[in-house]
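K.L.:
Fold the following, please.
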Amino acid sequence: MQPVRPAERRHETVARLLREEILRGTYRPGERLPIERELSRHFDVSRSVIRQALLILDQQGLVRVRSGVGGGPFVAQDTMPAALAAFENTLAVDPSSVAEFAWAKCILEPAINAVAAETISDEQIAALETNVEASRAALERGESAVDHLIDFHSILVNSTRNRFLAIIVELMSRSMDRLTGTAGIRHLDGAHVLEEHEAIMDALRRRDADEVRALSRDHLTGIWREELGTD
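P.N.:
Presented below is the predicted three-dimensional model:
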């Protein structure tokens, strides 16, 4: 870490320098940062400046300040809530962007699913088959299969073996879920959704990326057109 340059706003500078340390791996997720007194001495600033800097990092989702015995500033272990909040705030400020956001999902997720067609393992195919059977059994019992139908997409994106693609899809899905009060399929015909999932799974078995992309695009576009009432 470095001392503060006098020409800069002190709490912002401290926040920036601490952020750089975290991103470089000096402090790992879940690790405790130095206490306020030590940070104050190191940066040659007051403890109130340190508290302001930590507040900035907390708002960015990089640091969590715990109270009580054993508390203090810790590097966040899960930055998903902060990223999710950023998505939600953008959509909440401009409700008209919800349709654009849904359309972006309909463009991105089929492309990601096409990647899955090339990387999916036999074990993951088996997991999708188990999921489809669980969905069918729930529907035959007259129960909701929505959780299984949602899990289908999670299994699929995780089969890309790329955690950043999985994060993108999860962020978009969680944001749309909170904004619309659904996960995109809660009010749809479960049997029809399951039929489309089976078609996608058949294309995955054949490792046909182009067909997976086309089927996924039609599947998601149909869901969001009905959910958002668009043509």
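K.L.:
alpha carbons only for contacts and neighbour counts from here, please
P.N.:
Will do.
K.L.:
give the contact list for residue 63.
P.N.:
By C-alpha atoms under 8 Å, 6 or more residues apart in numbering, the contact set of residue 63 is 54, 57, 73, 74, 75, 76.
K.L.:
Max pairwise distance over those: which two?
P.N.:
Using C-alpha to C-alpha, the pair of these lying farthest apart is 54 and 76, separated by 11.9 Å.
K.L.:
Tell me which of the two has more neighbours.
P.N.:
Taking neighbours as other C-alpha atoms under 10 Å, residue 54 and residue 76 compare with residue 54 leading, 25 against 20.
K.L.:
Name all residues that make contact with the nearest residue to residue 230 once chain neighbours are set aside.
P.N.:
Nearest residue to residue 230, sequence neighbours excluded (C-alpha to C-alpha, 6 or more residues apart in numbering): residue 224, at 7.8 Å. Residues counted as contacts of residue 224 (C-alpha under 8 Å, 6+ apart) are 102, 103, 184, 230.
K.L.:
Please give the structure of this sequence too, so both can be compared:
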Amino acid sequence: MSNTIFDRGSPQPPILGQKVLRPRQQVEDALRKAVLDGQLRTGDRLPSETELARQFSVSRPTIREALSALESQGLIRKVPGAGGGSFVQAVDHTALGELVQESMHNLLRLGGVDIDEIAMVRQYLEVPSAKLAAQNRTEQDLEDLHVLLTEQKNRTVDDPMIAELDAQFHITIARMSGNRILASLVYALHRESEPVGYLDLSPDLGRDTFAQHQRIVKAIADQDPDAAEHAITEHLAYLRAHIRNHLDARTVVPV
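P.N.:
So this is what the prediction gives:
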């Protein structure tokens, strides 16, 4: 990619009646348009702040403000260090999910929401996800789910990969729904809540959840939305009950 994005010189005078934008907003809008139009592609490294300041005929602090705004919108990511810089971020449901996850993480840390609220919303979103997955699934989707089931079956409950496999299972089903917004929200809620991390894992619980996963996959394979709804609802209710019991046990003060 050329190092020059816009060699436009000083901003043009506004058209009569047109809103006058601050230089920072002009830079932000121009870079956003370049990303969304495909002039800047995923993974592209933006020119340095100094070079962007020259191209836009503005100060480096103005460029820095514009880049920070674009980073908060999930359009670019900043990488520190000698080989770092500002890079164009993927504009897809995963990127959206990561933004929502970050916001959810801050709310949890600040006490703005609690894990029960997240678990409830997850259920509201994952039930339709499973139903849509049963309707829209492909053979490749089924193969992906069976690979995850095999990995889960071959690991013990104390394996550190169990939490990641559980997340992949639920996120894969959401992706299979065909609704990218739904998939991004499930991604965010599941990644942030990490339901397995709130469970007192035991071999019995591991066997129960694995059997529930099997029933969900069977319903999706059979393209039976009603069975998928029943299976995922049963599974999520089971998890919520065990999470609540585990959290209650941790808050009991010894006499």
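K.L.:
picking up where we left off before, list just the nearest of the contacts of residue 224 of the first structure to residue 68 of the first structure.
P.N.:
Of all the contacts of residue 224 of the first structure, residue 68 of the first structure sits closest to residue 184, with 41.0 Å by C-alpha to C-alpha.
K.L.:
can you tell me the helix or strand for that closest one?
P.N.:
Under the criterion DSSP states H and E, no helix or strand holds residue 184 of the first structure.
K.L.:
Helices along the stretch 51-200 of the second structure, start to end?
P.N.:
Along the stretch 51-200 of the second structure, counting by DSSP state H, counting those that start in this stretch, helices occupy 60-72, 93-110, 115-136, 139-153, 162-176, 180-193.
K.L.:
returning to what we had before: helix, strand or coil for whatever residue of the second structure lines up with the residue nearest to residue 230 of the first structure?
P.N.:
Counting by TM-score structural alignment, residue 224 of the first structure lines up with residue 240 in the second structure. With DSSP: H, G, I helix; E, B strand; the rest coil as the basis, residue 240 of the second structure sits in helix.
K.L.:
One more: residue 217 of the first structure?
P.N.:
The assignment at residue 217 of the first structure comes out as helix when based on three-state DSSP.
K.L.:
quick revisit: which stretch among the helices of the stretch 51-200 of the second structure comes nearest residue 27 of the second structure?
P.N.:
Closest approach to residue 27 of the second structure among those (C-alpha to C-alpha): helix 60-72, 6.3 Å.
K.L.:
Could you list the residues in contact with the closest one?
P.N.:
23-25, 27-28, 32, 49-50, 52-53, 76-78, 86.
K.L.:
rerun that using 7 Å as the cut-off
P.N.:
24, 25, 27, 28, 49, 50, 52, 53, 76, 77 (C-alpha atoms under 7 Å, 6 or more residues apart in numbering).
K.L.:
Over to stretch 173-185 of the second structure?
P.N.:
Contacts for stretch 173-185 of the second structure (C-alpha under 7 Å, 6+ apart): 93-94, 96-97, 126, 129-130, 132-133, 136-137, 141, 171, 186.
K.L.:
would you list the residues you listed in JSON lines and tack on distance to residue 38 of the second structure and neighbour count?
P.N.:
Below are the contacts of stretch 173-185 of the second structure laid out as JSON lines (distance: C-alpha to C-alpha, whole Å; neighbours: other C-alpha atoms under 10 Å):
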{"residue": "93", "distance to residue 38 of the second structure": "17", "neighbour count": "18"}
{"residue": "94", "distance to residue 38 of the second structure": "18", "neighbour count": "18"}
{"residue": "96", "distance to residue 38 of the second structure": "18", "neighbour count": "21"}
{"residue": "97", "distance to residue 38 of the second structure": "21", "neighbour count": "24"}
{"residue": "126", "distance to residue 38 of the second structure": "33", "neighbour count": "26"}
{"residue": "129", "distance to residue 38 of the second structure": "30", "neighbour count": "29"}
{"residue": "130", "distance to residue 38 of the second structure": "33", "neighbour count": "33"}
{"residue": "132", "distance to residue 38 of the second structure": "31", "neighbour count": "24"}
{"residue": "133", "distance to residue 38 of the second structure": "31", "neighbour count": "29"}
{"residue": "136", "distance to residue 38 of the second structure": "29", "neighbour count": "14"}
{"residue": "137", "distance to residue 38 of the second structure": "30", "neighbour count": "20"}
{"residue": "141", "distance to residue 38 of the second structure": "29", "neighbour count": "18"}
{"residue": "171", "distance to residue 38 of the second structure": "27", "neighbour count": "22"}
{"residue": "186", "distance to residue 38 of the second structure": "27", "neighbour count": "29"}
